[in-house]
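Below: sequence and its predicted model.
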Amino acid sequence: MRAMVYRGPYKVRVEEKDVPPIEHPNDAIVRVTLAAICGSDLHLYHGMMPDTRVGMTFGHEFIGVVEQVGPSVRNLQPGDRVMVPFNIYCGSCYFCARGLYSNCHNVNPNATAVGGIYGYSHTCGGYDGGQAEYVRVPFADVGPSLIPDWMDDEDALLLTDALPTGYFGAQLGDISEGDTVVVFGAGPVGLFAAKSAWFMGAGRVIVIDHLEYRLEKARTFAHAETYNFTEYDDIVVHLKKATGYLGADVAIDAVGAEADGNFLQHVLAAKIKLQGGSPVALNWAIDSVRKGGTVSVMGAYGPIFSAVKFGDALNKGLTLRMNQCPVKRQWPRLFEHIRNGYLKPSDIVTHRIPLEHIAEGYHMFSAKLDNCIKPVIVPGAG
C-alpha cells in the first residue's frame, strides 16, 4: 500500500508499506477513504514529540471501508463504512467503564496517563495511523461505528477528532446560560469549541487568534466576536476591558503548546524531545477569566517544562478541567445537531489533497499558506 512515512523533522514522504495484517482476533483492517491532517500532527512533523520513530505513519482522523475482520469481531463485517475515533481503547477496563476512553488502561504500555492514539508516536502506543491506504483498527467492536446513511463522508471524518474535541472543550467549560466564553485559538478545534458554546447556552462568544483568515472563519462559521492579539499591547487587558473589567466566565484553551516550539526546544529536540512551546494560551486563559471562573483545556500538551500560572489560578478560585476527548461519548448529541442542520462540520474544510502530495500538504498547513484551516487527505486520488 501507499502510506505517509515520517523521515525526521519536517520530512515526510509517501512510500510503499505492507498492508497491515490482522494481529489479534478483535482487529479489523480498514481501507481508508478519507483522512485529515490535525494541528496536533504538527508536533510530530516538527520533531517535538517524544519517541516519534522514523518509518511511522501519522493520522488519527480517518474514515473508511472495512476490508477484513478478525474471528472475534461481531459488530462489523467487510464492506461496512466506518468512522473511527482517534482513541484506541478496550472498552472494558476501569477507565473505559467510566467513559474515560482516552485514558484506557490496556492499550498503551508506555504511558500512565493517555491511552492509545493512532499515528501519534510510541509515547501513545506506537500504532500506525490512517494517512495511508489501509490501517489496522484494534478492538474493532468497541471504537468504530457505522457511518449513518444520511451523513456526508467529510462530516463523518471531522467527527473522528476535531468536532468532538471542540465540543468537549465547551462541555468542560460547564457553561451556564448567558455566560461569556473566550476561546483561544481559531484552528478547527477552536472553531468547533466556539460553535459548541452557543449550543450550551453561552450569551457571548469571543475568539482570539493572530491569523486574520481564521478569525474571519470564526466570525462566519461560529458567529463569534474576534480579536487579533497582535493588534493589542496586552490581549488580557483588552479582554478585561471588553468584559466590564470582570473577565470571561469561561476560557477555553484550544491552542495547547505551540507546535512550532521555541528556539531552545529546537536546539534540544534531538536530545530530550520537548513537545510544543510555552503555554502562552493557557496563561492567557488563567489571566483573562473572572475570579471563580472555569478554564477548559483540550489543546495538545506534552512534557513541557514551562511555568503555568498555577498560583494565580489558585488565588482566583478557578476550576481547571482538561483531558483528551473521549470521542465516542460525544457522538450521539453531535449526530443530532448535524442531522437537524444546526452544524455542518465540513464547512471548515479548506483543502483536499491527494495522499501522494501529503508532504506539500504538511508544509502548507504548517506554514499557514493559502489560508489553510483544515486539509483533508484523499488516498487513491491524484
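Perfect, I can see it now.

only C-alpha atoms for contact and neighbour calcs from this point on.
Noted.

Okay, strands next: where are they in the stretch 251-382 of the chain?
289-297, 319-322, 351-354, 375-378 (DSSP state E, counting those that start in this stretch).

closest to Cys104 out of these?
strand 319-322 (15.9 Å; C-alpha to C-alpha).

How far away from the center of its chain is that closest one?
Distance of strand 319-322 from the chain centroid (C-alpha atoms, centre = their mean, to the nearest Å) equals 18 Å.

in a strand, that's where Gly119 is, yeah?
No: read with DSSP: H, G, I helix; E, B strand; the rest coil, Gly119 is coil and lies in no strand.

From Phe229, how far off is it?
Distance, Gly119 to Phe229, by C-alpha to C-alpha, to the nearest Å: 33 Å.

Which of these two has more residues huddled nearby?
Gly119 (25 against 16; other C-alpha atoms under 10 Å).

Double-check that one against Gly126; I have them as touching.
Yes: applying C-alpha atoms under 8 Å, one finds Gly119 in contact with Gly126, separated by 7.0 Å.

before we move on, the earlier item: need the strands of the stretch 251-382 of the chain in CSV (columns: distance to Phe263 and mean neighbour count).
Shown next, in CSV, are the strands of the stretch 251-382 of the chain (distance: least, C-alpha to C-alpha, whole Å; neighbours: other C-alpha atoms under 10 Å):
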stretch, distance to Phe263, mean neighbour count
strand 289-297, 24, 24
strand 319-322, 27, 17
strand 351-354, 30, 18
strand 375-378, 27, 24
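
For Gly55, which of these is the nearest?
Among the strands of the stretch 251-382 of the chain, strand 375-378 sits nearest to Gly55 (C-alpha to C-alpha), with 18.9 Å.

give me the number of residues near the nearest residue to Asn87 once chain neighbours are set aside?
Distances taken as C-alpha to C-alpha, 6 or more residues apart in numbering place Ile117 nearest to Asn87, at 5.1 Å, with adjacent residues excluded. Neighbourhood size, Ile117 [other C-alpha under 10 Å]: 25.

check contacts around Ile117.
Residues in contact with Ile117 (C-alpha atoms under 8 Å, 6 or more residues apart in numbering) are His60, Phe86, Asn87, Ile88, Cys124, Gly125, Tyr127.

wait, which of those residues is closest to Ala359?
For these, the nearest to Ala359 is His60 (16.7 Å; C-alpha to C-alpha).

Use this one as the comparison:
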Amino acid sequence: MRAMVYRGPYKIRVEEKDIPAIEHPNDAIIRVTQAAICGSDLHLYHGLIPDTRVGTTFGHEFIGVVEKVGGSVNSLAPGDRVMVPFNVYCGSCYFCARGLYSNCHNVNPNATAVGGIYGYSHTSGGYDGGQAEYVRVPFADVGPSLIPDWLDDEDALLMTDALATGYFGAQLGDIAEGDTVVVFGAGPVGLYAAKSAWLMGAGRVIVIDQLEYRLEKARTFAHAETFNYNEYEDIVVEMKKTTDYLGADVVIDAVGAEADGNFLQHVTATKLKLQGGSPIALNWAIDSARKGGNVSVVGAYGPVFSAVKFGDALNKGLTLRMNQCPVKRQWPRLLEHIRNGYLKPNDIVTHRIPLEHIAEGYHMFAAKLDNCIKPIIVPDAS
C-alpha cells in the first residue's frame, strides 16, 4: 500500500509499506477512504513530540470501509462504512469503565498518562495511523462505529477528533448560561470549541489568533468576536478591558505546544528538543480568566518545563481541566446537533489533497499558506 512515512522533522514521504495484517482476533483492517491532517500532527512534523520514530505513519483522523476482521470481532463485517475515534482503547479497564477512553490502561506500555493514539509516536503506543491506504484497528468491537446513512463522509471524518475535541474543550469549561468564553486559537479545534460554547449557553464568545483568514472563519462559522493579538501590546490586558477588568468566565486553550513563545522556549523546544513546545497560550489563558474562573486545555502539549503560571492559577482560584478527548463519549450528542442542523462540521474544510501530495499538504498547513484551515487527505486505494 501507499502510506505517509516520517523521515525526521519536516521530512515526510509517501512510500510503499506492507498492508497491515490481523495481529489479534479483535483486530480489523480498514481501507481508508478519507483522512485528515490535524494541528497536533504538526507537533510531530516539527519534531516536538518525543520518541517519534522514523518510519512511522501519522494520522489519527480517518474513516473507511472494513476490509477484514479478526475471529473475535462481532460488531463489524467486511464492507461496513466506519468512523474510528483517535483513541485506541480496550473498553474494559478501570479508566475505560469510567468513560476515560483516552486514558486506557491496556493499550500503551508508556501509559502513565495517555492511552493509545493512532499515528502519534511511541509515547502514545506506537500505532501506525490512517494517512495511508489501509490501517490496522485494534479492539475493533469497541472503537469504530458504523457511519449513519444520513451522515456525510467529511462530517464523519471530522467527528473522529477535531469536532469532538472542540466540543470537549467547551464541555470542560463547565459553561454556565450567559458566561463570557475566550478561545485561544482559531484552528479547527478552536473554531469548534467556539461554536460549541454557544450550544452550552455562552452569552459571549471571543476568539483570539494572529491570522486574519482564521479570524474571519471564526466570525462566519462560530459567530464569535475576534481579536488579532498582534494588534495589541498585551492581549491579556485587552481581555481584561473588554470584560470590565474582571477576566473571562471560561478560557479555552486550543493552541497547545505550537504557540510561538519566546526565544528561549523556541531554542529549547524546536532546536534542542529539550521540551515539547511553548506554554505561552496556557499562560495567556490563566492570565485572561477571572478569579474563580475555569480554564480548559485541549491543545496538545509534550513535556514543557518552561514556567507555567501555576502560582497565579492557584492564587486566582482557577479550576483547570484538561485531557485528550474521549471521542466516542461525545458522539451521541454531536450526531444530534448535526442532524438538527446546529453543526455542519465540514464548513471549515479548505483543502482536499491526494495522498501522493501529502508532503505539500503538511508544508501548506504548517506554513499557513493558501488560507489553509483544515486539509483532508484522500487515498487512492482500490
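Right, received. Where do you want to start? Computed from a predicted model, the values in this text were never measured in an experiment.

Put one on top of the other, what's the TM-score?
Scored against TM-score structural alignment, normalised by the length of structure 1, the superposed chains reach a TM-score of 0.97; 377 aligned residues with a C-alpha RMSD of 1.0 Å.

can you count the residues close to Met364 of structure 2?
Met364 of structure 2, neighbours per other C-alpha under 10 Å, totals 17.

Now check structure 1 for the residue matching it.
Met364 of structure 2 maps onto Met364 of structure 1 when the alignment is built from TM-score structural alignment.

what residues are up against its match?
Met364 of structure 1 touches Asp370, Cys372, counting by C-alpha under 8 Å, 6+ apart.

picking that back up, quick one: which of the strands of the stretch 251-382 of structure 1 is nearest Tyr45 of structure 1?
strand 375-378 (14.8 Å).

For the closest one, which outside residues touch it?
So strand 375-378 of structure 1 is contacted by 33-37, 131, 349-355, 358, 361, 365 (C-alpha under 8 Å, 6+ apart).

and the spatially closest residue to Val142 of structure 1 that is not a sequence neighbour, helix, strand or coil?
Taking C-alpha to C-alpha, 6+ apart, and ignoring the residues beside it in sequence, Val142 of structure 1 has Gly91 as its nearest neighbour in space, at 6.0 Å. Three-state call for Gly91 of structure 1 (three-state DSSP): coil.

how close does Gly125 of structure 2 get to Gln171 of structure 2?
From Gly125 of structure 2 over to Gln171 of structure 2 the distance is 27 Å, taken as C-alpha to C-alpha.

Of the contacts of strand 375-378 of structure 1, which is the most crowded?
Gln131 (32 neighbours).

re earlier: ok, how many other residues are close to the residue nearest to Val142 of structure 1?
20.

now swap in the one 10 residues further on and tell me
Other residues near Tyr101 of structure 1 come to 29 when the count uses other C-alpha under 10 Å.

for the nearest residue to it once chain neighbours are set aside, what are its contacts?
Leaving aside its sequence neighbours, Tyr101 of structure 1 sits nearest to Pro326 (C-alpha to C-alpha, 6+ apart; 5.0 Å). When contacts are counted by C-alpha under 8 Å, 6+ apart, Pro326 of structure 1 is found next to Asn87, Gly99, Leu100, Tyr101, Ser102.

My read is that the last one contacts Asn87, right?
Read it as Ser102 of structure 1. Yes: counting by C-alpha under 8 Å, Ser102 of structure 1 does reach Asn87; the two are 5.6 Å apart.

who touches both of these two?
The contact sets of Ser102 of structure 1 and Asn87 overlap at Gly115, Gly116, Pro326, Val327 (C-alpha under 8 Å, 6+ apart).

So which of those is surrounded by the most neighbours?
Counting neighbours by other C-alpha under 10 Å, Gly116 comes out on top of the shared contacts of Ser102 and Asn87 of structure 1 with 30 neighbours.

correct me, but that residue touches Cys90?
No: at 9.7 Å, Gly116 of structure 1 does not count as touching Cys90 under the criterion of C-alpha under 8 Å.

Give me the common contacts of those two.
Common neighbours of Gly116 of structure 1 and Cys90 (C-alpha under 8 Å, 6+ apart) are Cys104, Val107.

quick one on the thing from earlier: looking at Ser102 and Asn87 of structure 1, which is more packed in?
For Ser102 of structure 1 versus Asn87, neighbours defined as other C-alpha under 10 Å are more numerous around Asn87 (28 against 24).

which other helices and strands contact the helix or strand encompassing Ala170 of structure 2?
According to DSSP states H and E, Ala170 of structure 2 maps onto helix 162-172. For helix 162-172 of structure 2, the elements it packs on are helix 188-199, strand 289-297, strand 319-322, helix 327-339, judged by 3 or more C-alpha pairs under 8 Å, 6 or more residues apart in numbering; DSSP states H and E.

and with 7 Å instead?
helix 188-199, strand 289-297 (3 or more C-alpha pairs under 7 Å, 6 or more residues apart in numbering; DSSP states H and E).

Next, the mean deviation of the helix or strand just after it compared to structure 1.
Later in the chain than helix 162-172 of structure 2, the nearest helix or strand by DSSP H and E is strand 180-184. Taken against structure 1, strand 180-184 of structure 2 registers an average deviation of 0.2 Å after superposition, with mean C-alpha distance after the TM-score superposition for structure 1.

ok so, going back, overlap in contacts, Gly119 and Gly126 of structure 1.
Shared contacts of Gly119 of structure 1 and Gly126 (C-alpha atoms under 7 Å, 6 or more residues apart in numbering): none.

first to last residue in stretch 33-51 of structure 2, what's the distance?
Note: stretch 33-51 of structure 2 ends 28 Å apart using C-alpha to C-alpha.

With stretch 369-377 of structure 2 instead?
17 Å.

just stretch 122-130 of structure 1 next, same as before
15 Å.
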